[in-house]
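Visitor: Need the 3D shape of this:
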Amino acid sequence: MTNELSRRMDEHVLNAGNPDSFAGRYYCYHLVYYERFTYVQHAIDREKQIKKWSRKKKEELINTFNPDWDALNEEIKEMRD
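Guide: Presented below is the predicted three-dimensional model:
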């Protein structure tokens, strides 16, 4: 959960290879799914809900939003500019 997605994506890239963070350890820096919320608590609740799901269910969610699993990083950066 973040209030500035483009900044958070940059942080993931900078953490690449860092064994102390999940994103760094697994080189997670290609965004394939995101949701927007008006209220912070709704975003936190949704994140907690999704984290409890199985990998299969998470993949199904991504497939409905981004069936080709395209990296959305550039799209988000363009929205920032």
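
Visitor: Could you use CA atoms for every contact and neighbour count after this?
Guide: Noted.

Visitor: Helices along this structure, start to end?
Guide: Ranges of helices in the chain, per DSSP state H, are 5-14, 22-25, 40-51, 55-65, 73-80.

Visitor: May I see those organised as CSV, with distance to Tyr33 and mean neighbour count added?
Guide: Compiled in CSV, the helices of the chain are given as follows (distance: least, Cα to Cα, whole Å; neighbours: other Cα atoms under 10 Å):
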stretch, distance to Tyr33, mean neighbour count
helix 5-14, 11, 16
helix 22-25, 15, 16
helix 40-51, 12, 12
helix 55-65, 6, 13
helix 73-80, 10, 12
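
Visitor: please give me the structure for this one as well, since I'd like to look at both together:
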Amino acid sequence: MKIYYVYILKCADKTYYTGITSNLENRFFEHQQGKHQESYTYKRRPLELVFYAEFSEVGFAIDTEKRIKKWSRVKKEALINDEYEKLPNLAKKKFKK
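Guide: Next up, the predicted model:
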């Protein structure tokens, strides 16, 4: 069974990059070495792998990556820091009264 990884990298400029791969070690090495000059991470090295999750179904992994990419910085940091109980409240929109 093939395993897919959704991962988050912390860039040198303190931004986050979210991606998907079937070979986490190799993909992280490619990011660190700057294999793709057009990539978001190229000018933001060095990088730190701060989160990853494993999936057995590629479709679910892709959906998860797309969902995380839309998240706010605060919500991504809650995920990175294993503060899962905060995620539902961070997903709620705040409305002015």
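
Visitor: out of the helices of the first structure, nearest to Val32 of the first structure?
Guide: Nearest to Val32 of the first structure among those is helix 55-65 (7.0 Å), distances taken as Cα to Cα.

Visitor: picking up where we left off before, tabulate the helices of the first structure in a markdown table, adding columns for distance to Tyr34 of the first structure.
Guide: Shown next, in a markdown table, are the helices of the first structure (distance: least, Cα to Cα, whole Å):
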| stretch | distance to Tyr34 of the first structure |
| --- | --- |
| helix 5-14 | 9 |
| helix 22-25 | 16 |
| helix 40-51 | 10 |
| helix 55-65 | 9 |
| helix 73-80 | 10 |
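
Visitor: wait, which of those is closest to Leu31 of the first structure?
Guide: The minimum distance between Leu31 of the first structure and the helices of the first structure falls on helix 73-80, with 5.7 Å, by Cα to Cα.

Visitor: so stretch 52-69 of the second structure aligns onto which residues of the first structure?
Guide: Under TM-score structural alignment, the counterpart of stretch 52-69 of the second structure in the first structure spans residues 34-51.
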